[in-house]
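In: this one's structure only:
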């Protein structure tokens, strides 16, 4: 009889143990799922100016919402999307919509965006002339070498009356239809453009790299992109993360009235809110 009772007790204890483990495992899974859906530290990749600066301001607002923002700085246009797709980042903030779409298509990345934050008007700069009318026959103009920004730069040159190009977003220098001054268009990596200003007659430079180099688009540019440009800078995320709470919190803060005021006051028109 004692043996039977002992066996019964052992069985009950084992059963309770299994149930307890099952409950603990289920609880852990729920907690893990909850943590993944609403993690409290958001890791965002960004280029230095103005993206990192805007995120640093956003971090103060996110802290009030219970989130910590960790910013990972990048100095190129290729690595941030790879890092995002591989799960090293929760989001990135450095690019406009056409660039994201082109990169995602070329590299087969499952990425999307949540909100448009600001526009950085692209502009033409020069150390050698004060007016684009002074460009001589065969003058050299440097533009970004990536397809989306390169095409965008050519449109800026067209708006300035220097060339004519065919319609479309993804155009290159082979798509120039008219070039009366026989301008030499040289494609260069975007971050290097401010550094070659001494060597070329002019360059079309993204605003973030221009600001880093001490150039003021509203004062130093010889021609500037229309502020209605479709090239708004965005918060890029993995498609599967778009509706997660921490991404929603990040997007909400970056399109808040506080961030709009920060952009307007700090950059004084050289960078324009897109919301």
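Out: Perfect, thanks for sending it. Bear in mind the structure is a predicted one, so any value in this text is a computation, not a measurement.
In: from here on, contacts and neighbour counts on C-alpha atoms
Out: Will do.
In: For stretch 40-48, buried residues please.
Out: Of the residues in stretch 40-48, 40, 42, 43, 44, 45, 46, 47, 48 count as buried by neighbour count, 16 or more other Cα atoms under 10 Å.
In: what's next to that stretch, contact-wise?
Out: Defining contact as Cα atoms under 8 Å, 6 or more residues apart in numbering, one finds that stretch 40-48 is touched by 52, 66-76, 80, 89-94, 208, 246.
In: what about stretch 265-274, start to end distance?
Out: For stretch 265-274, the first and last residues are 15 Å from each other (Cα to Cα, to the nearest Å).
In: hmm, who's touching that stretch?
Out: Contact partners of stretch 265-274, identified using Cα under 8 Å, 6+ apart, comprise 116-121, 207, 216-218, 227, 232, 260, 263-264.
In: Now that we have these, which of them are buried?
Out: Under a neighbour-count criterion of 16+ other Cα under 10 Å, the subset of these counted as buried comprises 116-121, 207, 216-218, 227, 232, 260, 263.
In: Next, residue 70: secondary structure please.
Out: Three-state call for residue 70 (DSSP: H, G, I helix; E, B strand; the rest coil): strand.
In: Count the neighbours of residue 137 for me.
Out: If you count neighbours by other Cα atoms under 10 Å, residue 137 ends up with 11.
In: rewinding a little: so which of the contacts of stretch 40-48 sit within helices?
Out: Under the assignment DSSP state H, these contribute 80, 208, 246 to helices.
In: Kindly indicate the member of those residues with the most neighbours.
Out: Neighbours here are counted as other Cα under 10 Å. On that basis the top member of those is residue 80, with 26 neighbours.
In: ok, structure two:
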């Protein structure tokens, strides 16, 4: 039986990254004791529900006991709280993000979260409930994209890689629609909090959706995406992360080893059928 505490957070205002955001109903004092400072207690890991929490729950139910790891999984539905909770010690680790996102988050918020081990890639995809191919997008079509710095740039790079737009040469992980130099279809962009992009499909012509949110919305990236990110040389692998200084926590080391085990690789292949790709 799944033993996972579920958390929900308020939808963030456009562009906001606030350190004050916390999960509804969480008890930070109790969590802090076992989250990071007490290496003898359970390791509490903050994770996005899909696929991160599902992968962690597989580890908890099938591998952790034999490895001597007491693991607790807490789900968060946004991309901010897992890092702030890791920074303040409410949780001992998190599993939901990629390196460009973390670099940007640490820079903007003064946090000290670091990666431990990369586990998987969730290819970003372009989806539509109105069209069956990207070529069908009409002039002036509206495309929803995530509004956080890194994921918006990632979305625009996906569109550029598939010939829908052209970006300035050398544009990095801070690209915005203002960096578009060519737009043959005169696409319009609707910037939304990443978690809201699947819900926008009925209101826009297409949406670029992060892999975890696509799966939660019962989309199958490997089958349903009009265009999908290539896994080759992809810098957006998702990893287990901790606050700097906690990398050598014995519990973290045990979990890191289990997350890149053959058993987890098989679980990812069997459950996600190419919509999530193991990075090891």
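Out: Looks like it arrived, so ask away. Quick caveat: nothing in here was measured; it's all calculated off a predicted structure.
In: one step back: from the buried ones among the contacts of stretch 265-274 of the first structure, which two are the most distant?
Out: The two members of those with the most space between them (Cα to Cα) are 116 and 216, at 22.8 Å.
In: Of the buried residues of stretch 40-48 of the first structure, which is the nearest to residue 187 of the first structure?
Out: When the buried residues of stretch 40-48 of the first structure are ranked by distance to residue 187 of the first structure (Cα to Cα), residue 47 comes first, at 20.9 Å.
In: Aligned counterpart of that closest one in the second structure, please.
Out: For residue 47 of the first structure, the equivalent position in the second structure is taken to be residue 48, counting by TM-score structural alignment.
In: what's the single longest strand in the second structure?
Out: Longest strand in the second structure, counting residues (DSSP state E): strand 113-121.
In: Can you show me the strands along the first structure?
Out: Taking DSSP E as the criterion, the first structure carries its strands at 41-46, 68-73, 91-93, 111-119, 123-125, 140-144, 164-165, 176-178, 184-188, 202-205, 223-224, 232-238, 272-273.
In: Of those strands, flag the one that's most buried.
Out: The highest mean neighbour count among the strands of the first structure belongs to strand 202-205 (a mean of 29), with neighbours defined as mean count of other Cα atoms under 10 Å.
In: Where does it end up in the second structure?
Out: The aligned range for strand 202-205 of the first structure in the second structure is 206-209, by TM-score structural alignment.
In: so how far does that stretch sit from its counterpart in the first structure?
Out: After superposition onto the first structure, stretch 206-209 of the second structure sits on average 0.4 Å from its aligned residues (mean Cα distance after the TM-score superposition for the first structure).
In: ok, residues contacting that stretch?
Out: For stretch 206-209 of the second structure, the surrounding residues in contact (Cα under 8 Å, 6+ apart) are 124-130, 141-146, 155, 194, 197-198, 200-201.
In: centre of the chain versus that stretch, how much separation?
Out: Computed by Cα atoms, centre = their mean, to the nearest Å, the chain-centroid distance of stretch 206-209 of the second structure equals 15 Å.
In: The aligned residue in the first structure for residue 87 of the second structure and residue 251 of the first structure, how far apart?
Out: In the first structure, the position corresponding to residue 87 of the second structure is occupied by residue 85, as judged by TM-score structural alignment. Counting by Cα to Cα, the separation of residue 85 of the first structure from residue 251 of the first structure is 18 Å.
In: The match of residue 87 of the second structure against residue 107, yeah?
Out: No - using Cα atoms under 8 Å as the test, residue 85 of the first structure is too far from residue 107 to be in contact (10.1 Å).
In: More neighbours: the two, which one.
Out: Neighbours around residue 85 of the first structure and residue 107, counted as other Cα under 10 Å, are more numerous at residue 85. The numbers are 19 against 10.
In: and that one, what is it in contact with?
Out: With contact taken as Cα under 8 Å, 6+ apart, residue 85 of the first structure is in contact with 109, 110, 111, 238.
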